[in-house]
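Chemist: Using only what follows, build the 3D model:
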Amino acid sequence: MELTQPELDANSDTQFLEVSLNVKEYIVAGFTILRLVLNRNTLQSIDDQAFNGPLLDSLVELDLNDNNLGQIPQTGLTRLRNLRKLYLNRNRINTLASNAFANYESKDLLIKLSLAGNRLTDQSLTDTAVFRPLRLLQVRELHLFSS
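Modeler: Prediction:
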């Protein structure tokens, strides 16, 4: 399943939205939301246009736990300008490319990254360049425990 354009009413003051268990192929691009929970879905990728509109500037926290993402998303999320917390726990991520966060517009703001329960190995974590662009990332907030 791929996350794509919205079908929800954007004329709302919603700041937090949880879309869990079988999300349809849309996202809330017209909303101004601070925290978005899209966990326990079957997301395998995120469309580059999925977060168009106010979300590009408003989204601060994104929960993509318990999906089927095979890598750090390189589309959609890269355009989020104010993302500070990213949860990618229990996906199917098994390697971290050295440039995984290099194109993230919020790379200077991200303070929490959670990757616990993925298929990461010690070998996949040897390239410390992967975290170098994340200047504010606090090591105590980097959760890498495997399942």
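Chemist: hey, let's count contacts and neighbours off CA atoms from now on
Modeler: Noted.
Chemist: sec struct for residue 57, please.
Modeler: The three-state label given to residue 57 by DSSP: H, G, I helix; E, B strand; the rest coil is helix.
Chemist: For residue 112, see how far away it is.
Modeler: 18 Å (Cα to Cα, to the nearest Å).
Chemist: Run a quick neighbour tally on residue 18.
Modeler: 12 (other Cα atoms under 10 Å).
Chemist: in terms of contact, does it touch residue 61 like I think?
Modeler: No - with contact defined as Cα atoms under 8 Å, residue 18 does not count as touching residue 61 (11.7 Å).
Chemist: shared neighbours, these two?
Modeler: Among the neighbours of residue 18, those also in contact with residue 61 (Cα atoms under 8 Å, 6 or more residues apart in numbering) are residue 36.
Chemist: give me the number of residues near residue 37?
Modeler: 16.
Chemist: mind checking how far it is from residue 87?
Modeler: 9 Å.
Chemist: How about residue 112?
Modeler: For residue 112, the distance to residue 87 - Cα to Cα - is 8 Å.
Chemist: before we move on, what about residue 114?
Modeler: For residue 114, the distance to residue 87 - Cα to Cα - is 5 Å.
Chemist: Another sequence for comparison is provided below:
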Amino acid sequence: MKKTTAENASSPAGIQPASGYAGDIPAQLAFEWMQSGEAVLVDVRTDAEREWVGYVPGAVPLAWKQWPGMAMNAGFDEGLKAAVPAGKKTVLLCRSGVRSVAAAKRATELGMEAYNILEGFEGDADEQGQRGRKGGWRFRGLPWKQG
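Modeler: Coordinates of the predicted model:
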């Protein structure tokens, strides 16, 4: 039986070591930190993704790249600094956990304690190329809304 990301984690808290940022964490841990006020969840997907696919209530919407064209968001650094108070963890969410790694590295360069949320909002694509069935925030049953 394949182990879950949390079971594979190298620490009891579920934090997996990463290069260039504080670590990778399961969505459930990110949600717990967000609920306790320990962290600010920053959703780095595009506005279109959040609108069409769904979003996490209480998350800060701050695109890493802008649609269309996926150009870098020139206001990302300033937006991130404004969104996350000093002393709080930054947990970053994207579609599948790829853009959020880049964003976590940037947040770390800005002096933040930044974590990537494993599996992202939608998880990996399945054999049919569809997301939402193999991991992710929604798949794990965590709070989200659409529309």
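Chemist: Overlay them and tell me the TM-score.
Modeler: Superposed pair, TM-score by TM-score structural alignment, normalised by the length of structure 1: 0.27. Supporting alignment: 64 aligned residues with a Cα RMSD of 4.3 Å.
Chemist: residues near residue 102 of structure 2, how many?
Modeler: Using other Cα under 10 Å, residue 102 of structure 2 is surrounded by 16 other residues.
Chemist: contacting residues for it?
Modeler: Residues in contact with residue 102 of structure 2 (Cα under 8 Å, 6+ apart): none are found.
Chemist: And the helix or strand containing it, what's buried?
Modeler: Taking DSSP states H and E as the definition, residue 102 of structure 2 sits inside helix 99-109. Neighbour counts over helix 99-109 of structure 2 (16 or more other Cα atoms under 10 Å) mark 99, 100, 101, 102, 103, 104, 105, 106, 107, 108 as buried.
Chemist: So which other helices or strands are in contact with the helix or strand following it?
Modeler: Downstream of helix 99-109 of structure 2, the next assigned helix or strand under DSSP H and E is strand 114-117. Strand 114-117 of structure 2 sits against strand 23-25, strand 89-93, helix 99-109, with contacts defined as 3 or more Cα pairs under 8 Å, 6 or more residues apart in numbering; DSSP states H and E.
Chemist: Now render the ones you listed as TSV, adding distance to residue 71 of structure 2.
Modeler: Shown next, in TSV, are these (distance: least, Cα to Cα, whole Å):
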stretch	distance to residue 71 of structure 2
strand 23-25	25
strand 89-93	18
helix 99-109	12
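Chemist: which one of these lies closest to residue 43 of structure 2?
Modeler: Nearest of those to residue 43 of structure 2, taken as Cα to Cα: strand 89-93 at 4.8 Å.
Chemist: So which elements touch that closest one?
Modeler: Checking 3+ Cα pairs under 8 Å, 6+ apart, strand 89-93 of structure 2 ends up next to strand 39-43, helix 99-109, strand 114-117.
Chemist: can you put these in CSV and add distance to residue 89 of structure 2?
Modeler: CSV is the format used below for those (distance: least, Cα to Cα, whole Å):
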stretch, distance to residue 89 of structure 2
strand 39-43, 4
helix 99-109, 10
strand 114-117, 6
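Chemist: Out of these, the one nearest residue 24 of structure 2 is which?
Modeler: Within these, the stretch nearest residue 24 of structure 2 is strand 114-117; the backing value is 4.8 Å (Cα to Cα).
Chemist: residues in contact with the closest one?
Modeler: 21-27, 30, 89-93, 97, 100-101, 104-105, 107-108.
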